[in-house]
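Asker: Sequence first, predicted coordinates after that:
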Amino acid sequence: MRAILVVNPKATTTSERSRDLLVRALRSEVDLSVRYTRRRGHAADLAREAADEGIELVVTLGGDGTVNEVVNGLMAARAATSADGGPSAERLPALATVPGGSTNVFARALGLPREWSEGASMILEGLRLGRSRTIGLGRADDRYFTFCAGFGLDAAVIHRVEQARRRGRVSTPTLYLRSMLQQYFLDSDRRHPAIAVERPGEDAEGGLGTVIVQNTAPWTYVGDREINPNPTASFDLGLDVLALRQLRVASTTRTVTQFLSQHPDPQGRHVLRLHDQAEFTLVSARPQAFQLDGDYLGEREKVRFTSVPAALRVIC
């Protein structure tokens, strides 16, 4: 089997020595070449080139951002050959993800351990046994995502965290908590919710303050703790949505507490939940922060979401 390893050299939880160990281990199972990312978006280019070359497996070593880029590169290769109906997931390179970032939500949602060495061991076992599964993806306008999207508050928090990291801060649960409190109390227009969700054949649901979209559960992790606004979300189903109609202190605090509980099931008049959705559009009366897979993508006033079933084969 021909494979490439796409390495983000800035991956936060691996070293040059650990990368060398991973390369040697993978080469015991596959015919491997190693390619390092050099800029934002480079991983997508490498993945698309791999598909064009007939590579059978793409392995990532990095965080969720690296995974997202690789997935978009693979899906771009799929779109480029759609004249004959497009290749199925079986005809695209399979994806294996070695966790190397600070959170690694996608890898952990697949059941991989948090530590890169244990995750690599599980992937090697999967290769030896021929173990894989096919998963669905989400799509927001022209970009795919693996586990989540956000429109409003959570995306604005991610933007704050990214700005702090560029100033040299380390990504920690404390940094996220501080950023969330600052965004909520200082920079959110909590009294005038501006978002609406539109679905084919349904009345629009307006007056929403923030929206979380999930392609699987969990939405994210705080250390080892899963955060699950939509605990029934699944790679095997459509998209799940949780929206808050207003961002008042009491109701928002109650909902966040429900997220963090052992058996999350957010409820209340201010909560809108949609399960297993094939298609919907988020629109806003004013620009909203927007993120995919934990990557801030700027502000939008409208985003169309679709579920893409059985899109990608993964080794896990």
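Answerer: Done, it's in. Residues are numbered from 1 along each chain as shown.

Asker: hey, let's count contacts and neighbours off CA atoms from now on
Answerer: Noted.

Asker: and residue 274, that one's in a strand?
Answerer: Yes - the assignment for residue 274 is a strand, going by DSSP: H, G, I helix; E, B strand; the rest coil.

Asker: Excluding chain neighbours, what is closest to it?
Answerer: residue 241 (4.9 Å; CA to CA, 6 or more residues apart in numbering).

Asker: To which secondary structure element is that neighbour assigned?
Answerer: strand 239-244 (DSSP states H and E).

Asker: quick one: contacts of the following helix or strand past that strand?
Answerer: Reading on from strand 239-244 to the C-terminus, the next helix or strand found by DSSP H and E is helix 249-260. Here helix 249-260 makes contact (CA atoms under 8 Å, 6 or more residues apart in numbering) with 226, 227, 228, 229, 244, 246, 264, 265, 266, 267, 270.

Asker: ditto for stretch 52-59
Answerer: Against stretch 52-59 from outside (CA under 8 Å, 6+ apart): 1-6, 47, 50, 77, 92-98.

Asker: Just the ones of these in strands?
Answerer: 2, 3, 4, 5, 6, 94, 95, 96, 97, 98 (DSSP state E).

Asker: putting a second one here so we can go through both:
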Amino acid sequence: MRALLVVNPAATTTSARTRDVLIHALASEMKLEAVTTEYRGHARDLGRQAAESKDIELVVALGGDGTVNEVVNGLLHHGPRPDALPGLAVVPGGSTNVFARALGLPNDPVEATGALLDALRSGSQRTVGLGLAAGTEGTEDEAAPARWFTFCAGLGFDASVIGRVERERERGKRSTHALYVRQMLRQFLDEPNRRHGTITLEQPGEDPLSDLVLAIVCNTSPWTYLGNRPVYASPQASFDAGLDVLGLSKLSTPAVARYATQLLTSTPERGPHGKHAATLHDLTDFTLQSKVPLPFQMDGDHLGLRTSVTFTGVRRALRVIV
């Protein structure tokens, strides 16, 4: 088997020595080409090259959720063809690794490499669904290119928090759960739309859902992790179904306290609920419209401002080795 290993050298939880050990372990079982990413979007370009190659059967992403997202978008540049495209394998190296953990992989990169080798020997794989989003950005309503996401997207408050975290990381701060909590509190204090939401969810044949402050779109469950604790925004979300949405129409201090508590105590059976929480399950096509440009994120990557985003849930989009 010929495989391409895409390595993010800035991966949060792996050292250069650990990455060398993992590369040697993988190379012992396959004909491996390892490429270290050098710029933002490089992993996407490598994924596209692998998809267009005649002989690469597997692409392994060694990095966090952002690296995985880029590789997936490269692999699916010409659309989903799970039986014709190289399979995807993931070795988690980021701070959270939601996609890998949602697939049931160990969060430790060495253990995950062992699990990957076992899966390759036994031929264990599955085909997962993904989300596809396209919309208009900024204040000029310019078209934004369609982009795939593996586990979540968000418009509004949660994307604002991610944007704040990214700015702190650019200043040299480490990506920690404490950093996310601090930026969430600061965003809450600065949030201009927390009492009067600007987002409307529209889907064919259904009444619109209006005045949302935030909308979280989930392709799987959990939504994220706080350390080892899974957090369930949409507990029914699944790689085998369409997309789920959690919308909140109010972020007053009591409402935030209530929903934060519900998220921290969420389970696979129960997530946030209440008068100002709306949950939708297994959607295939819908649009989020905002009266004002709002921050937008996909797979934990802040993508700027959007006024409209159209989502499509695509079943059986990608073959994954697990």
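Answerer: Happy to help now that I have it. Predicted model, so just to flag it, every value in this text is computed and none were measured.

Asker: For the contacts of helix 249-260 of structure 1, which single residue is the most surrounded?
Answerer: When neighbours are counted by other CA atoms under 10 Å, residue 229 leads the contacts of helix 249-260 of structure 1 with 27 neighbours.

Asker: helices or strands next to the longest strand along structure 1 in the packing?
Answerer: Longest strand in structure 1, counting residues (DSSP E): strand 295-315. Under the contact criterion of 3 or more CA pairs under 8 Å, 6 or more residues apart in numbering; DSSP states H and E, strand 295-315 of structure 1 touches strand 94-99, helix 116-129, strand 132-140, helix 153-166, strand 279-292.

Asker: winner for burial among these?
Answerer: Among those, ranked by average contacts under mean count of other CA atoms under 10 Å, first place goes to strand 94-99 (a mean of 26).

Asker: any idea of the angle that strand forms with strand 2-7?
Answerer: Computed by axes from the mean of the first three to the mean of the last three CA atoms, to 10 degrees, the angle separating strand 94-99 of structure 1 from strand 2-7 equals 30 degrees.

Asker: so how much does strand 94-99 of structure 1 differ from structure 2 once superposed?
Answerer: In the superposition with structure 2, the average deviation recorded for strand 94-99 of structure 1 is 0.3 Å (mean CA distance after the TM-score superposition for structure 1).

Asker: For that strand, grab the matching residue range in structure 2.
Answerer: Under TM-score structural alignment, strand 94-99 of structure 1 corresponds to residues 87-92 of structure 2.

Asker: aligned partner of residue 235 of structure 2 in structure 1?
Answerer: Using TM-score structural alignment as the criterion, residue 235 of structure 2 maps onto residue 231 of structure 1.

Asker: same thing with residue 309 of structure 2?
Answerer: That one, residue 309 of structure 2, aligns with residue 303 by TM-score structural alignment.

Asker: Confirm for me that its match is in contact with residue 279.
Answerer: No - in this structure residue 303 of structure 1 lies outside contact range of residue 279 using CA atoms under 8 Å: 11.0 Å.

Asker: distance of the residue in structure 1 sticking out farthest from the centre from residue 124 of structure 1?
Answerer: Ranked by distance from the centre of structure 1 (CA atoms, centre = their mean), the top residue is residue 28, with 29.9 Å. As judged by CA to CA, to the nearest Å, residue 28 of structure 1 and residue 124 of structure 1 stand 9 Å apart.

Asker: Find the residues that touch each one of the two.
Answerer: Between them, residue 28 of structure 1 and residue 124 share no contacting residue, judged by CA under 8 Å, 6+ apart.

Asker: quick one, what contacts the aligned partner of residue 206 of structure 1 in structure 2?
Answerer: Aligned by TM-score structural alignment, residue 206 of structure 1 pairs with residue 210 of structure 2. Shown in contact with residue 210 of structure 2 (CA under 8 Å, 6+ apart): 197, 198, 199, 200, 201.

Asker: buried set for the strand holding residue 241 of structure 1?
Answerer: Going by neighbour count (16 or more other CA atoms under 10 Å), the buried part of strand 239-244 of structure 1 is 239, 240, 241, 242, 243, 244.

Asker: Check stretch 42-60 of structure 2 too.
Answerer: By 16+ other CA under 10 Å, the buried positions in stretch 42-60 of structure 2 come out as 42-52, 56-60.

Asker: any idea which of the residues you listed is the one closest to residue 80 of structure 2?
Answerer: residue 51 (10.5 Å; CA to CA).

Asker: List the contacts of the closest one.
Answerer: Residue 51 of structure 2 neighbours (CA under 8 Å, 6+ apart): 74, 75, 76, 85, 86.

Asker: what's the spacing between the second one and residue 57 of structure 2?
Answerer: Spatial separation of residue 75 of structure 2 from residue 57 of structure 2 under the definition CA to CA is 12 Å.

Asker: Thank you, goodbye.
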